[in-house]
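**Student:** Take a look and give me a structure for this.
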Amino acid sequence: MFGHSYSLIAAIVATFFAAGVVKGVSGMGLPTVAMGVLGSLLSPLAAASLLLVPSFVTNVWQLFTGPRFGALLGRLWPMMVTIVLGTMIGSALLTGSRTHLTTVGLGVALMTYAAYTLLGRPFHVSARREPWLSPLIGLATGLVTGVTGVFVIPAVPYIQSLDLDRDDLVQALGLSFTVSTIALAIGLVWHGAVPAGNLLTSTLAVVPALLGMSAGQAIRTRISPPLFRRLFLLFLLLLGLEMALHGLL
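**Tutor:** Now for the predicted structure:
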């Protein structure tokens, strides 16, 4: 992990291990935790570039754990196309000079996701509305991804509203996160915003992320996943508030 101090290297390793634990316990959250914590230590742009490889590896793993990849891709491809389009547009702001705006945006995205998941009521999207709503949700998700590096708003609540069974839901989230990661990588590379040192660090960060996932899967059998999830969301809510205030002050 060249170009970073030893204390920052330790923080990066600990962050990806902790993010892996969250993903191992809850099935999601690695990019969100990594962006939230690293975004409070580095610029959102630097945090996003470190996130790319661990996010890609862990989400591809999640994507191919289920048997219905082809069917889900056939159903969700309009959303995936507009995720790419929105991310390419939004990444222009993430790679720009107004870093305080991206910090505020990252904080708001974390708070929105945490608050909705804690307090929001599940909703249902009918099959009649899905053809026109999916591209709009994809575009909004892509814009948020491009600006903040966070993939979950509004993609996660929307995919959860499609009445998929558990295995299909996990695989659909893996598909959305994988496409978002690839689109973010393309956007950052297009703008020349991925230094070679950060790419190497991102590659090495796969190791603590996978170790954390294994630890999280073991922990899951010993704790209450709903309680863990609530504590995790409260942490994101407070972290997002701190980042938004820091970017505004």
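
**Student:** Please make it C-alpha for all contacts and neighbour counts, starting now.
**Tutor:** Will do.

**Student:** How far away from the center of its chain is stretch 212-221?
**Tutor:** Chain-centre distance of stretch 212-221: 19 Å, with C-alpha atoms, centre = their mean, to the nearest Å.

**Student:** Buried residues in it, which are they?
**Tutor:** Within stretch 212-221, the residues scored as buried using 16 or more other C-alpha atoms under 10 Å are Gly212, Met213, Ser214, Ala215, Gly216, Gln217, Ile219, Arg220.

**Student:** Which pair in those residues has the greatest spatial separation?
**Tutor:** Based on C-alpha to C-alpha, the longest span within these runs between Gly212 and Arg220 and measures 12.0 Å.

**Student:** Where does Phe151 sit: helix, strand or coil?
**Tutor:** Secondary structure state of Phe151, per DSSP: H, G, I helix; E, B strand; the rest coil, is coil.

**Student:** List the residues that contact it.
**Tutor:** Taking C-alpha atoms under 8 Å, 6 or more residues apart in numbering as the criterion, Phe151 is in contact with Pro31, Thr32, Thr141, Gly142, Val144, Thr145, Phe177, Ser180.

**Student:** Mind listing residues that contact stretch 228-246?
**Tutor:** 22, 25-26, 33, 36-37, 40, 103-112, 114-115, 117-118.

**Student:** now the helices for this structure?
**Tutor:** For the chain, the helices defined by DSSP state H cover 6-26, 30-41, 44-63, 69-94, 99-119, 130-148, 155-160, 166-190, 196-204, 206-220, 225-248.

**Student:** Here is a second sequence; please produce its structure as well for comparison:
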Amino acid sequence: MIAALSADGLTPAFLALALGITFVAGFVKGTTGFAMPMIMISGLASFLSPELALAGLILPTLVTNVMQALRDGIAAAWRAVRRFRIYFAVGGACILLAGQLVTALDPRIVYALIGIPITGFGLLQIVGWRPRIAPENQRVAEVGLGAASGIVGGISGVWGPPLVMYLTALGTPKAEQVRTQGVAFALAAVLLVATHLQSGVLNTRTLPFSGLMLVPALAGMWIGQRVQDGLDQEMFRKATLVVLMLAGLNLLRRAIM
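**Tutor:** Purely as a prediction, here's the structure:
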């Protein structure tokens, strides 16, 4: 495995850096319930090929999201599936479609179109704006943000910010928000694995690297969950908004650079 990864530019120093980045990503995910793919793809792609960076986050994302979704039991996870089934269905379909375009579509346009409203939403909420989605508008918001999440996720492996924005605007309680994010991201991660087994991004050369990243991801997530358990609803909301705004800024950075 080491010889194969060395051919991709993964020296021992870069391997150590990759492990450290993944640990931080796991910690942030354990604390806020999202942002692992964002942190991993941003960090890993700065010194690895885009394909290897994307492959590296796939297994950690899948395993940690399944753990997050089932933390309160199967029954609670199933309630989240039923409540947000339209969002999940639209997002899943868009992941499958957009994943096939990962090598053909210029992702910078997509990053910009999603990054601008996400950054603005997070910033306005931090300074005191509290939007709410009216019941009569919830279906439209669910379909639109589900599609946005799936398109960005299929291209980059980062599908969390639109869902977090949606749940925050609904005023979702902390435990339910984290559980719903886990369910959504776990379903999306299964689709991402299937998509990139087909696209060739996840293969016998990249799969061992993705498996290795599981170790720091799980360690970081365990510590982050201990921190999350100590946060009240308002502190959790603020931490989520900060990470959400950073996610939006990161998408804009990728659109520009």
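
**Student:** care to give me the TM-score?
**Tutor:** Once superposed, the chains reach a TM-score of 0.81 (TM-score structural alignment, normalised by the length of structure 1), with 242 aligned residues with a C-alpha RMSD of 3.0 Å.

**Student:** one step back: out of the contacts of Phe151 of structure 1, the closest to Gly197 of structure 1 would be?
**Tutor:** Pro31 (19.6 Å).

**Student:** In structure 2, what residue corresponds to the closest one?
**Tutor:** Using TM-score structural alignment, the partner of Pro31 of structure 1 in structure 2 is Pro37.

**Student:** okay, now its match: neighbour count?
**Tutor:** Residues near Pro37 of structure 2, counting by other C-alpha atoms under 10 Å, number 26.

**Student:** for Asp163 of structure 1, same thing?
**Tutor:** Neighbours of Asp163 of structure 1 under the rule other C-alpha under 10 Å: 14.

**Student:** Distance-wise, check it relative to Phe123 of structure 1.
**Tutor:** Between Asp163 of structure 1 and Phe123 of structure 1 the computed distance is 10 Å (C-alpha to C-alpha, to the nearest Å).

**Student:** Verify the stated contact: the match of Pro31 of structure 1 with Leu57.
**Tutor:** Yes: here Pro37 of structure 2 lies in contact with Leu57, judged by C-alpha atoms under 8 Å, at a distance of 6.2 Å.

**Student:** Need the overlap of contacts for these two.
**Tutor:** Residues touching both Pro37 of structure 2 and Leu57 by C-alpha under 8 Å, 6+ apart: Gly157.

**Student:** Aligned to Pro216 of structure 2, what sits in structure 1?
**Tutor:** Using TM-score structural alignment, Pro216 of structure 2 pairs with Pro208 in structure 1.

**Student:** and that match, how many neighbours does it have?
**Tutor:** 21.

**Student:** Check Asn198 of structure 1 too.
**Tutor:** Neighbourhood size, Asn198 of structure 1 [other C-alpha under 10 Å]: 22.

**Student:** Mind telling me what it corresponds to in structure 2?
**Tutor:** Match for Asn198 of structure 1 (TM-score structural alignment): Thr206.

**Student:** list the contacts for that match?
**Tutor:** Thr206 of structure 2 touches Leu5, Leu52, Ala55, Gly56, counting by C-alpha under 8 Å, 6+ apart.

**Student:** any idea how far Thr61 of structure 2 is from the match of Pro31 of structure 1?
**Tutor:** Plainly put, Pro37 of structure 2 is 7 Å away from Thr61 of structure 2 if you go by C-alpha to C-alpha.

**Student:** for Asp106 of structure 2, same thing?
**Tutor:** Distance from Asp106 of structure 2 to Thr61 of structure 2, counting by C-alpha to C-alpha: 24 Å.

**Student:** And these two? Which one has more around it.
**Tutor:** Thr61 (32 against 12).

**Student:** got a list of what the residue opposite the more buried one in structure 1 once aligned touches?
**Tutor:** Correspondence of Thr61 of structure 2 to structure 1, assessed by TM-score structural alignment: Ser55. Ser55 of structure 1 makes contact with Leu30, Pro31, Phe177, Thr178, Thr181, according to C-alpha under 8 Å, 6+ apart.
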